[in-house]
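*Asks:* I'll drop the sequence and a predicted model, then ask my questions.
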Amino acid sequence: MASFLSDLLSRLAGKGRSESREEPPAEAVAYKGYRIRPAPYPARGQFQTAGIIEKDFPEGVKEHRFVRAETHASREDAAAFAVTKARQIIDEQGDRIFS
């Protein structure tokens, strides 16, 4: 469990990813004035659900990064699920995610 938490914290801090394994970012998806950028990454032979929610404000772009426990066999499946989770986050929390 400590290894999982350590890996998760490293991912959130932007550390721990090998440059050679870095995947190109997925296409952004527009949803209710937000941009959802799926950002799955390889984890233990699968792909971790992760992404970025962005929104333009008068003072500039704000973003919220998220990682979920779910893993998927393919990058495409993880990206699709990240979009689903991001929509749920937006519907439940709206702009509070940026606080």
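*Replies:* Done, it's in. This one's a predicted model, so the numbers in the text were calculated from it and none came from an experiment.

*Asks:* all contacts plus neighbour counts: C-alpha atoms, from now on.
*Replies:* Fine.

*Asks:* For stretch 76-85, which outside residues touch it?
*Replies:* 26, 29, 36-40, 47-51, 71-72 (Cα atoms under 8 Å, 6 or more residues apart in numbering).

*Asks:* Please state the offset of the helix or strand encompassing L9 from the chain centre?
*Replies:* Using DSSP states H and E, L9 maps to helix 2-12. Chain-centre distance of helix 2-12: 15 Å, with Cα atoms, centre = their mean, to the nearest Å.

*Asks:* how about that helix: buried residues?
*Replies:* Neighbour counts over helix 2-12 (16 or more other Cα atoms under 10 Å) mark D7, L8, R11 as buried.

*Asks:* Comparison target, given below:
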Amino acid sequence: MTSLFKRLFGGGSKSPSSTELRGDPEVYAGFTITPAPMPEGGQFRLSATIEKEVGGETKFHRLIRADLFPSRKDAEHAALLKARRVVDEQGEELFE
């Protein structure tokens, strides 16, 4: 009976890792944006990685915001929108 409750209420399941929640990467203005929503309290926090090769070296920036969304798909969409805005505003200065 205990295992039934664990399956129903998630007590026995492991949380997906951040790599399991990565969305499809998108190339925008020479930057690669990969949405990576973070599960939190039954919702998903807006998160993405922004990367670009600069001077022969791949630079990364992790974008995490306080915004929470009820679905992974909504969080991925919002992360792409926010990351595009950050790229437009900061460009390569994002990595300084």
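*Replies:* Great, that's in hand. Please read these numbers as outputs of a predicted model, since none were measured by experiment.

*Asks:* TM-score for the pair, please.
*Replies:* The TM-score (TM-score structural alignment, normalised by the length of structure 2) is 0.79; 81 aligned residues with a Cα RMSD of 1.3 Å.

*Asks:* For K59 of structure 2, which residues are in contact?
*Replies:* E51, K52, E53, F95.

*Asks:* That one maps to what in structure 1?
*Replies:* Mapped onto structure 1 by TM-score structural alignment, K59 of structure 2 lines up with K62.

*Asks:* same check, this time on P70 of structure 2
*Replies:* Using TM-score structural alignment, the partner of P70 of structure 2 in structure 1 is A73.

*Asks:* excluding its backbone neighbours, what's nearest its match?
*Replies:* Distance criterion Cα to Cα, 6 or more residues apart in numbering; nearest residue to A73 of structure 1, sequence neighbours excluded, is Q46 at 5.0 Å.

*Asks:* So the most centrally placed residue in structure 2 versus R84 of structure 2, what's the distance?
*Replies:* Nearest to the mean C-alpha position of structure 2, by Cα atoms, centre = their mean, lies A36 at 1.9 Å. A36 of structure 2 sits 14 Å away from R84 of structure 2, going by Cα to Cα, to the nearest Å.

*Asks:* Could you do Q90 of structure 2 as well?
*Replies:* 10 Å.

*Asks:* And those two? Which one has more around it.
*Replies:* When neighbours are counted by other Cα atoms under 10 Å, Q90 of structure 2 and R84 differ, and R84 comes out ahead with 21 against 11.

*Asks:* List the residues that contact the more buried one.
*Replies:* R84 of structure 2 makes contacts with Y28, I33, as judged by Cα under 8 Å, 6+ apart.

*Asks:* what residue of structure 1 matches up with it?
*Replies:* Per TM-score structural alignment, R84 of structure 2 is aligned with R87.

*Asks:* what about that match, which SS state?
*Replies:* Secondary structure, DSSP: H, G, I helix; E, B strand; the rest coil: R87 of structure 1 is helix.

*Asks:* Report how many residues lie close to the closest residue to P38 of structure 1 other than its chain neighbours.
*Replies:* Nearest non-adjacent residue to P38 of structure 1, counting by Cα to Cα, 6+ apart: G51, 4.2 Å away. Per other Cα under 10 Å, the neighbour tally for G51 of structure 1 reads 26.

*Asks:* buried ones in the helix or strand containing G51 of structure 1?
*Replies:* In the assignment (DSSP H and E), G51 of structure 1 maps to strand 46-57. By neighbour count on 16+ other Cα under 10 Å, the buried set for strand 46-57 of structure 1 is Q46, F47, Q48, T49, A50, G51, I52, I53, E54, K55.
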